[in-house]
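Q: A predicted structure for the sequence below; I have some questions about it.
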Amino acid sequence: MKTWFHSWRAAIRIARRDAWRAKGRSALVLAMIALPILGVSAFDLTYRSSELSPAEKMDRSIGAADARFLDAQSGGTPIYQTPAGDNYAQVKDFGDGVWPTGRTDLGRAVPAGATVLTDSTGSARLTTRHGLLQAEVRELRAGDPVARGIMTLLEGRYPEKSDEVMATSHFLETSGLTVGSTVSARNFDRPYRIVGAYELPDELTALQVNALPAAFLAPYAKAMEKSGLPAPESSTSYLVKHRGGFTWNTVQRINTQGIVVMSRAVVLDPPSDSEVPLYKKEGWGNYHTSAAAGAAELAAVGTVVGLAMLEICLLAGPAFAVGARRSRRQLGLVGANGGARSHIRAIVLSGGLVIGVAAALVGTVLALILTLVLEPYLEEMMGQRFGAFDIRPLELLGIALLAVLTGLLAAVVPAVTASRQTVLASLTGRRGVRRSSRVLPLIGLGALLLGGAIALYGSVVSDQFIIVAGGSAIAELGVVAMTPALVGLFGRLGRWLPLAPRLALRDAVRNRGRTAPAVAAVLAAIAGTVAVSTYGASRDAQARAEYEAMLPHGAVSAVVMEEGGRDVPAVREAVERNLPVDVRADIARVQVGKPGCPPWGGGPGCGRYELVIPKANECPLHVRIPGGGDASEKYTPEQRRKLLTEDWRCEPNDNGGNIPVEGGLLVGDAKILKVLGIRDAGAEKALAEGKIITFHRPLIDGNGTLGIKVITDTVAADKAAENGLPAPGEIRPIPAHLVQGAPKSYGLQALMTPATAQAAGLTTVPFGSYFSTDRMPDEEQRQKLDAELAKLGGSADVHVETGFTDETSIVLLSLTVFAGLVTIGAAAIATGLAQADAEADLKTLAAVGAPPRVRRTLSGFQCGVVATMGVVLGSAAGILPAMGLRLTEEREQVRYYEEALAEGWSVDITPPYVPIVVPWQTLTVLLVAVPLGAALLAALVTRSRGAVARRAVT
């Protein structure tokens, strides 16, 4: 008895043989389905391999130890922590009071009988073959069995003596040193011999040197203090190995001493969220483990997969239609010999099944091979070593089944179309005339209107991006459903076209079954590209408007913030040697305390200063309240808005954010104004008269002076600030001049000459220079400068103002190229189908004396027509989602701006600028270059001469 199994087995055999005979068409469809499968499978393998298991993470973090103890710097007060030990918070909320700080003795929490390794880290400027290099110094007995797994030894051996170190391979490569070389640090004459090379599996690009405990950091700190320079900070943690490990209850007990514990047992078997006190603390969400996060992630993945399947089906569907039309006589014979329509559908569907299975196998195998071959390069790109090569059979099987399903879905429409043909029409090659569906365009129009309304609601009323995206997707699907009807409307343009394009357009209209899917595929690709391009161009325009230049275009700044500006002269000379300098303006900074204090103050023996705003000039919203509190709370939202927008005391202040010194105060002469492009004769005169110039009106008191408060006791100043009181210190008034017209000062808030600073009793140290240039420094000049500065140890911070850089241009170009390739591919498939369908017409043209080039010209125009229709419709459909998203962003930013004004925050009083920019250049490329390229490519690959055959006998 014949069953469905036998009929499907026969159908699969027929489909397999037909696919083998038409190798070119089969390879095209197979590649079309296999490429996404290859990409997704390779991503899955890469992601799973790079995703370390909890055990692998522990091996890299704590080696063979059972736990790592870290100081929470909470002065020993109790803390709550996450099970992984990657975050913590103090148990008590001290509010506006003084939060306990300070180190905790880790040793008191170590249980008796435990094995302990200290792991200390600090930084130093190490000597290299080229000069100096800032690197991390780690003191850990790496050869101890407890530490195995933290570092991977690549060459040589572990340090065994106090004058031996080993270095990461990246440090050796950057420094030009090798195993056997010696290394030391600046201001530290003790040499160390490099005896080995290693890598950190989680940070391949680490610049790190490993030494034995107490062999480097402590002697280096003493040498720095002896030189009168502040010692670098360091931190120490304990690797603890204890029989029985550390349970969650034990971890919580140790947390009461202000110590964070990264426990292997807890990470491998974490407690439930309800047992973690930190998650119950106000402000500590756990969204990443919630069901909502999982649902959102699943929805995003499902959307991407669904769109990818739709794209493949739209592209592969016409290719299966080509096969069905080329096999129509074979299918007719099946019907003539008693085959039912279900058998014909099974044969065509089997073609999709065969191609889908082959694509799944090819894509999966290639993904495995490609991932294995590229694994070392991927690790270098990601900066970390993978764990075990993780193959998830069920995930790969699911991806492979996706290919099979895609192949079947792509063959559904051709299968139904082939089964509807009569046996006589299949055997004779004649096709009946069928009226296009009138329901589908109406459904598409309804989806377009509904999707547009949803997107409009999302952009005007709601604040949810997902609503805009969902409405835009529905509208785009509506346009796809309307494609056959829109293709018919395009056919009305044929009366004004020459012969060849008119024939191509009418042929496309008559055969909408093959034209519409190809146009829809091009439409989908172009719509996505136009949407992203429009959104990207709009964001780019906003970023360009919001860009804040640190200097005038082409100007250069070079500052040295370490060691009291010791390298400043060498940095100035290096810049002048390598860049086209026009004017050099030297700058210095005010220093309070011993030599070597950082620009922002702080540290032992280091004070700081403040630019004083007189009490009469303080913004009422920002007045300090003794004991703490918010002064703006006594005002209504409308009063706060009025103060921020109309009161000069509350005007926004360019508070020196581009200059890394307190208050943006620099010491220099009038050349600085020239480099910064500030043309003010009054300011130059004021500097010459010994005044300090400022660009911020509230800094000048009623006597025309600007006060600089010198703070020597920073501890008392911090305590006063915590209580809402002014910091104690001596105020030194200096005659001031306000630069009128509010010119752009590029972060410079106040400027005085060295003589003025000396007269005020202020100590200054060299800080760097500003340079104007004759022309924009090129890349070669900048690389030479970087190489020369590297020899100084990299202490100089050099900035060349190149203006706003369009970071999205490469992305937009890539999207345009991708859309072009998809468009050409879809149009080529439609052209192949058109040539198969129009073979008789071409033979007729040849028989009546048409020139040979007509065949090539007609083929090119057939491809160009499909590409043009898809590009035009896709461009129109793609702008909608971008506009909706931008309108939603504008509403959010305007709302935030209004709330900020109402709350009395110090914000820029300029309303947010959220433009919608259409990328005309990208649209021009899509509308002109892509269809033209598709047409030329189709014309070039089409034979101009075809064999003249006798008319088939019917």
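A: Yep, that arrived.
Q: switch to C-alpha atoms for all contacts and neighbour counts from now on
A: Fine.
Q: Could you report the neighbour count for residue 84?
A: The number of residues packed near residue 84 is 17, by other CA atoms under 10 Å.
Q: Could you do residue 801 as well?
A: Residues lying near residue 801 (other CA under 10 Å) number 17.
Q: and what of the one 4 residues further on?
A: Residues within reach of residue 805, counting by other CA under 10 Å, total 11.
Q: quick one: it from residue 547, how far?
A: With the distance defined as CA to CA, to the nearest Å, residue 805 ends up 9 Å from residue 547.
Q: ditto for residue 900
A: Relative to residue 547, and taking CA to CA, residue 900 is found at 21 Å.
Q: who's more crowded, these two?
A: Between residue 900 and residue 547, residue 900 has the larger neighbour count (other CA under 10 Å), namely 19 against 12.
Q: List the single closest residue to that one in space, sequence neighbours excluded.
A: Excluding the flanking residues, the one nearest residue 900 by CA to CA, 6 or more residues apart in numbering is residue 907, at 7.1 Å.
Q: Okay, one more to line up with it:
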Amino acid sequence: MNRWYHSWVAAVRIARRDAWRFKGRSSLVLAMIALPILGVSAADLTLRSAELSTEQQMARDLGAADARMTDPGMGGVPILQAPDGLNTTPVKDYGDGVWPEGRGDIEAAFPAGAKTLKDANGSGKLRTGHGLLNAVIHELDANDPMTRGMMTLDQGRFPDKAGEVAATVHFLEAGGLKVGSTIAARGLDTEYRIVGSYELPDSLKADEVLAPPGTFLAPLDKALKADDLPGTETSSTYLVSVGGDGFTWNMVQKANSKGVAVISRAVALDPPADSDVPLFQKEGWANYEQSTASEAAALAVVATVVGLAMLEICLLAGPAFAVGARRSARQLGLVGANGGDRRHIRAIVLSGGLVIGIAAAVVGTVLGLLLTFALRPLLEDTMGRRFGSFDVRPLELLGIGLLAVLTGLLAAIVPAITSSRQSVLASLTGRRGVRRSSRVLPVIGLIAAGLGIAITLYGATATDSVPVVAGGSALAELGIVALTPALVGLFGRLGGWLPLSPRLALRDAVRNRGRTAPAVAAVLAAVAGTVAVATYAASDDVQQRAAYSAQLPHGAVTVLNAEGGGRDVPALRAAVQKHFPVDVRADVSRITVGNVNCAPYSDVKGCGRYEIHTPKENRCALWTEGTPGAKELTPAERRKLSSDWRCKESGHYAEYDVLVADERLLSVLAIDDPASVSALKSGKAVSFDRRNVEKGKIGIKLITDPAKADLMTQKGKEYPGEIKSFAVHEAPKAATAYGVKIVLPPQAAKAAGLLTAPVGAYFSTDKLPSGPQQQKLEAALDTLGTDGGLYVEKGYTSENSIVLLALTVFAGLVTIGAAGIATGLAQTDAEPDLKTLAAVGAPPRVRRTLSGFQCGVVAAMGVVLGSAAGVLPAIGLRLTEERQQLKWYEEALDSGMGGMQEAPYVPIVVPWETLAALLVAVPVGAALLAALVTRSRTAVARRAAG
């Protein structure tokens, strides 16, 4: 035991001195291992710091209070809730009956002697330095001790009297304001002074204004009158402090019996067992947590990625250790000549990996800590939330560091075994000998590659399992890595067709496969991952482009605003026409029920809505299924109805499905149908949905009491609203109105007595508005005091082009780096050969040319093999997605939702541009770079001392 210990101490000492002696090679290997460790340790520290503990999360949600009591909107009936207070349901199962809704009484559920604080939230448009900005309006007494921890004061103070407000830092920056500025809500004349700025730790980019209770929300939430702007919905909760043991689970259940939900600090810190939660015992409910199978699948994917990354590092670092061992062959031979056996030789080479691995672990971990600490503000701003704490997990960092040590040892194993097998005489004389390539490794590689391809295709076509596809792809890639020495030999047969320098480079690469094959395999691994992601991204881009549903023809513009009965609409129309290259302008109005100031789908008393009347014989049976008295359909009947024309949906959506406009709207919508144009000119409506047409007429039903109509619908009855009938022309089936179902001519709407209000305009443009034109229009809309509801149809915008470019650049850098490492090792290893070339009269430029071609040959071989290997996982994942989406589509057909969607389209597209860039640009770039940084002349060698 003592001899073993001392031999290893000596081996480590020799390895440390050797690493310090050859600082360049050691730094290169250290950097390769330390960089991934730096990234992983920084990611671990960032994730752990951003992950809040339960106590920290409760402090941000509840401040110093014990609980937050909320009305779930179930009319005050007894409820059941999950311990986190987020999931609730009534105790009684109402089945197909009318489910309770409406406000409950939170105050009736307050525990005796509790201290409470109202916390109200709404939203509204506030006047800023630039115009109008929609923001959350938060009314809370922030000076109460119960709010401590919910907000962090940045400047000034929290408001404590009428006329004062505070605002988030982001709101002030977005609105061009500062502490001391004044703001006002649109529609209200009172101005309020900003006395402080603050931030929400969980939402740094929130636009929010904090005010004392009753400042904004009371006037904004008043009943709607004819001359008022629409109000804002207000939600109110109560912070509760009870003292003692806090708000216990029994107290939560007592509040539930009065229809109130509770988020409790005590329950969150010490949740009850599932058996003590009545909600989890109810049929159809469960305590949803990530399943063991999904966790295992995620771990399998992570393990695969980490394994491949370690493999790539070992493939790059291994040749460096091999060259180092050869450079130290005389030293190792002296160890053998002085009584050292093969164990000692292996120990010395392995100690080199151990020393570099430990150094890489220390350097990578320390740099990861320092980088995360320095970038903490940037990371928090990027995530939009503050860290809970700077959470350092020593055991996790130690595990990440051990990964570096393991990687260093694995990279040194093969060089250690090779060095130990060399005879003492060969080591002392510098002779390498001739060793035949392994015949077993290519066979193993071929079997692994075939098995991996089979597993990948099986996982994609039979199991729908992403981990199986990932595992099969990884196995296939490992098989190709094992085949690399044999494939490098095949590449060598091309040498007869090449000029002198590339022929020498290729033959040198083939002759030294122990050095070339790992570098080629490392390039292969990097390029394979890039090609896989690029192929998947390109295929997904084509799929998304096909699935994109345009709201308007390309280049068309809409401006829609229903506020204030359309009083700002004329100014909005004029602003768009002034700043955009408008070709045709079509003014549009909307139907209102009650008065012109009623917002669409408003629940304010006195405001109604309209519906397009669909004749009974044109109604889809799927939409009435589930109502009282309706027939229950079988899956086969639903599947059949999915192809029925009455159950088909266009896939387009418009804010208003009925518009009052003239024939110019058809021109903007690019509908070239003379009959439809003539119909509108003659006072006829135009319908783009044949389901609404009956005997040449369409109907618009006016609903004056929406609440009653909804209640009758739940009971399977039809609301007896007044139906306005219009003569109609049915547009051709090919005509696409982008979600608009009916266009009513103004004269027809007026003759029928419909109440209408201007809502905006549709515009066609000579060319797509430019960025500066749109910015000028936005500034004009700000001057008008409205956002205008502007939309410009720019068509499908692909984000994958940037992704593909980034991937190509990344793969290029990794490939050039790996090829450069291989070239540097080749130069070091082949120094005697280069001196021989110089001795026989080769010009100095041959050295530079040979170096460039050595680098280019390695890069070219790796790129070719990596491109072939990378397509497999992408094809497997796309086939898996296609199978999953087909399955979901079949389920949608059985459930009757097939008419709402098209059959899945999951193409497989090879990104030829990316492959071309990798296959041509990367090897050429690597060769040129290597040639430029290589010295043309070599130093004169000195004779070794005798």
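A: Thanks, I have it. Computed from a prediction, not measured in an experiment: that's the story for all the values here.
Q: before we move on, the earlier item: per the alignment, the residue nearest to residue 900 of the first structure corresponds to what in the second structure?
A: Alignment note: residue 907 of the first structure maps to residue 899 in the second structure; criterion TM-score structural alignment.
Q: Surely its match is in contact with residue 650?
A: No: the criterion here is CA atoms under 8 Å, and residue 899 of the second structure misses it with residue 650 at 9.1 Å.
Q: Now do the helices in the stretch 401-550 of the first structure.
A: Counting by DSSP state H, counting those that start in this stretch, the stretch 401-550 of the first structure has helices at residues 423-428, 439-460, 465-481, 483-490, 499-510, 512-546.
Q: Residue 33 of the first structure is nearest to which of the ones you listed?
A: Minimum separation from residue 33 of the first structure across the helices of the stretch 401-550 of the first structure (CA to CA) falls at helix 512-546, 14.1 Å.
Q: Tell me where the stretch 301-450 of the first structure has strands.
A: Applying DSSP state E, counting those that start in this stretch to the stretch 301-450 of the first structure gives no strands.
Q: can you pull the contacts of the residue lying closest to residue 647 of the second structure once chain neighbours are set aside?
A: Leaving out its chain neighbours, the residue that sits closest to residue 647 of the second structure by CA to CA, 6+ apart is residue 620, at 5.2 Å. Applying CA atoms under 8 Å, 6 or more residues apart in numbering, we find residue 620 of the second structure in contact with 641, 646-647.
Q: Just give me the closest of those residues to residue 123 of the second structure.
A: residue 647 (37.7 Å).
Q: Report the contact partners of the closest one.
A: By CA under 8 Å, 6+ apart, the contact set of residue 647 of the second structure is 619-620, 622, 641, 899-900.
Q: Could you pick out the buried ones from the residues you listed?
A: 620, 622, 641, 899 (16 or more other CA atoms under 10 Å).
Q: Tell me the spacing between the match of residue 907 of the first structure and residue 651 of the second structure.
A: Separation of residue 899 of the second structure from residue 651 of the second structure (CA to CA): 10 Å.
Q: cool, and residue 410 of the second structure?
A: 56 Å.
Q: can you check residue 315 of the second structure too?
A: The value you get for residue 315 of the second structure to residue 651 of the second structure, if CA to CA is used, is 51 Å.
Q: now the helices: where do they sit in the stretch 551-700 of the second structure?
A: For the stretch 551-700 of the second structure, helices defined by DSSP H, counting those that start in this stretch occupy the ranges 569-579, 621-624, 635-641, 664-668, 674-681.
Q: Buried deepest among these, which one?
A: When the helices of the stretch 551-700 of the second structure are scored by mean count of other CA atoms under 10 Å, the highest mean neighbour count falls to helix 664-668 (a mean of 21).
Q: who's in contact with the nearest residue to residue 312 of the second structure once chain neighbours are set aside?
A: Excluding the flanking residues, the one nearest residue 312 of the second structure by CA to CA, 6+ apart is residue 522, at 5.1 Å. Taking CA under 8 Å, 6+ apart, we find residue 522 of the second structure in contact with 312-313, 315-316, 818, 862.
Q: which other residues reach stretch 142-160 of the first structure?
A: Defining contact as CA under 8 Å, 6+ apart, one finds that stretch 142-160 of the first structure is touched by 59-65, 117, 141, 165-166, 179, 195-201, 210-212, 239, 241.
Q: typo on my end, stretch 23-42 of the first structure
A: 19-20, 312, 316, 319, 323, 355-356, 358-360, 362-364, 366-368, 370-371, 396, 399-400, 403, 406-407.
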